[in-house]
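J.: Okay, structure incoming, though there's no sequence with it:
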């Protein structure tokens, strides 16, 4: 903010623009994965991410930084579903658990060390070095992929439907923006109401068009698979439960306990690292016992470890937060990859690009919605417990003390709802099949949209 001499609300666009672009790109990846050879698409996504990173590193104006983040998001929005789909194509079903666990380890490692590493970098150098440090890694990835990567996903050269692209963009873009704005502006804000309404309308039209087309951009008939539908529902519900800690605990640590952003990152680091390791281990176990025996204990662990966060107080220590946060994320590590792999294993390989795009899209939407709802709830509960403003004029110290208590009560009450959401996910997960693997329940004939 000081570097560019801009307001905090303007700075927020760095995150918002990245999130919106990433969300818009995800539904398009199914089309790109089938139309563009794997190697070329991966190199394009890495080059786009690299170009955006370089623009951010060299940015002397906020506008250039914003453009760089948008270009980064284009690359990242393609890259993650692409890597996910490649793993599913390369490994047979009996080994996919380990493969997806490894994938989970890789994608979780960077977010795990990111906040701590960023704090160290900013403490010693300028913020630009956060981006400069990425460039050698990106260059290595591009060179390595050029010489060694092969085309994995079969190319079909599907027809580009411009209307589907427009409906997807005009649907998911405004929807994500509306959800992300609701937490700060409130659900009654005209901007939120209009963007969410437009997003919902365009999303419905997008779904209708995909279901009515012979060769849709995004094959939504994947939801004819009961297992895929169930795992997607549970994953989406858990996304809401997962963001609860991500939203409220940093606020509690920094605003209530007075910790710095760097200290907060250190407190969360063990849990994030444990989750990454557990993901890999749970993936290997999944190959032997299936998802249900991992998902139910994992969600149960998440629920138990969330209970202390519904009873927070000013006396709660950073150590206890780190311990319960770590246990919570061990539970998430047990659930994430087995749940996703279980759903994918119930589909034919030709549907993988569409399935990965659909799963990532629903997670993005549910995560944004969950964040907005939880922030709104926390603010509402805090206001309902807040002292009268008159007290601030007569006894400022007492007012601040009561306001602090009201904020903590607001967080505690919100966490009760987070636990309730996790319980709902647990109930849904009880319907998962206990068998290890079965013959795919659904194979969709893309030529005529019929289930076999």
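T.: That came in fine, so what should we check first? Note that this is a predicted model, so its numbers are computed, not measured.
J.: When you work out contacts or count neighbours from here on, use the C-alpha atoms and nothing else.
T.: Noted.
J.: and the closest residue to residue 413 other than its chain neighbours, how many neighbours does it have?
T.: Leaving aside its chain neighbours, residue 413 sits nearest to residue 310 (6.5 Å; criterion: Cα to Cα, 6 or more residues apart in numbering). Residue 310 has 20 neighbours, counted by other Cα atoms under 10 Å.
J.: next one: the one 3 residues further on
T.: A total of 17 residues lie near residue 313 under the criterion other Cα under 10 Å.
J.: residue contacts, the residue nearest to residue 413?
T.: 411-416 (Cα atoms under 8 Å, 6 or more residues apart in numbering).
J.: Let's see if you can find the most crowded of those residues.
T.: Top of those by neighbour count (other Cα under 10 Å): residue 411, with 28 neighbours.
J.: Excluding chain neighbours, what is closest to that residue?
T.: Among residues not flanking residue 411 along the chain, residue 378 sits closest, at 5.6 Å (Cα to Cα, 6+ apart).
J.: Included below, for side-by-side comparison, is a second structure:
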């Protein structure tokens, strides 16, 4: 139990760096648009370049990830991620930063899938909801500590510094992981050799209704959320009336609450059932989705109430969703499936970012237009999951 929890804490910190690297782009959006003199559409390319390359990398990694020791595969990908993040720090133009983000995505897209596969191997289904809650809390820590600190460095020093900080932290965590994590290759011994063939592996996924539904669930829930995320900080600044210095407070308060609510949702998932909690949290999340995209000029307190609710319930629905998804395949196929799942999620994120970028318009410093329609679309897409999730089944071979 102690060893499991130690690994869980390390993975949560790795998830922190992985998520922060992606999250830091959104609050820096207004800064990038002014420095590089780019449009909302071009900024959406910066966000989606990471997720597109991550999605492609995740797809191809599915064909080999279950053939290697989990520790070796994770360390190699995390090393590539750290180098990619550091390369972003030295980008001096929009084009170079676009390339650097794409390189980072190639490795970053695989990390999340591998961590979830490892946790699913280590934690039995009955305790997996709590583990997923702790892992998802990495998002909260990134919001509470990482984003405000990154924004402070970017505003007070230079926008390059957050990427230097993330890359340096990643190198230290990589060394800790190499020292602490044991070899994990039981899935290699148990693997079905017929799935060494990529065509047979894909056919297994495509012909398995349970896996198709799980991928559809993850795709729709991610699209529903990431339609909104790229332009939250810009909308709060240009439409709601907050200033750039107040944006860190949005992530700080929202993240502080989710540090406590994510593990709580995880415990409720284990106690009451993943499906019941997923449906409940998703229905509640509709309220902040509509509010945050239609918010007029309000006080900072009112804005924080809405954004915090968005953080809690938007992120909270991922905990039971991930718990359900980890149980649709047996351990020997979990790494490959999680890589395909990550690929589908990243492509969904890219599609959502690009779509919202084309739906939202503005001048260089004027208010954002069309964000309210993005919110209604996000609600509609999210509601599709209510018809998908109840059809999923837990497989018997759970460790």
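T.: Sure, I can see it. Worth saying up front: this structure is predicted, and the values here are computed from it rather than measured.
J.: re the thing from before, so who does the residue nearest to residue 411 of structure 1 touch?
T.: 407, 410-411, 413-414.
J.: Pull up the gap between it and residue 247 of structure 1, please.
T.: According to Cα to Cα, to the nearest Å, residue 378 of structure 1 and residue 247 of structure 1 sit 10 Å apart.
J.: Looking at the contacts of residue 378 of structure 1, spot the one nearest residue 149 of structure 1.
T.: Nearest to residue 149 of structure 1, judged by Cα to Cα, of these is residue 414 at 46.6 Å.
J.: wouldn't that closest one be in contact with residue 371 here?
T.: No. Residue 414 of structure 1 is beyond contact range of residue 371, at 11.4 Å (criterion: Cα atoms under 8 Å).
J.: mind listing what residue 352 of structure 2 touches?
T.: Per Cα under 8 Å, 6+ apart, neighbours of residue 352 of structure 2: 223-224, 226-227.
J.: Please apply the same query to residue 368 of structure 1.
T.: Residue 368 of structure 1 is in contact with 176, 179-180, counting by Cα under 8 Å, 6+ apart.
J.: Quick one: map it onto structure 2.
T.: If you follow residue 368 of structure 1 across to structure 2 using TM-score structural alignment, you land on residue 350.
J.: can you tell me how far its match sits from residue 377 of structure 2?
T.: For residue 350 of structure 2, the distance to residue 377 of structure 2 - Cα to Cα - is 16 Å.
J.: Same question for residue 338 of structure 2.
T.: 27 Å.
J.: More neighbours: which of the two?
T.: More neighbours surround residue 338 than the other of residue 338 of structure 2 and residue 377, with 27 against 18 (other Cα under 10 Å).
J.: Identify the residue spatially nearest to the alignment partner in structure 1 of that one, adjacent ones excluded.
T.: Under the alignment (TM-score structural alignment), residue 338 of structure 2 pairs with residue 356 in structure 1. The shortest distance from residue 356 of structure 1 to any non-neighbouring residue, by Cα to Cα, 6+ apart, is to residue 81 (5.8 Å).
J.: Can you tell me the element that neighbour falls in?
T.: If you go by DSSP states H and E, residue 81 of structure 1 is part of helix 62-90.
J.: And that helix, what's buried?
T.: Using 16 or more other Cα atoms under 10 Å as the test for burial, helix 62-90 of structure 1 gives 62, 64-82, 84-89.
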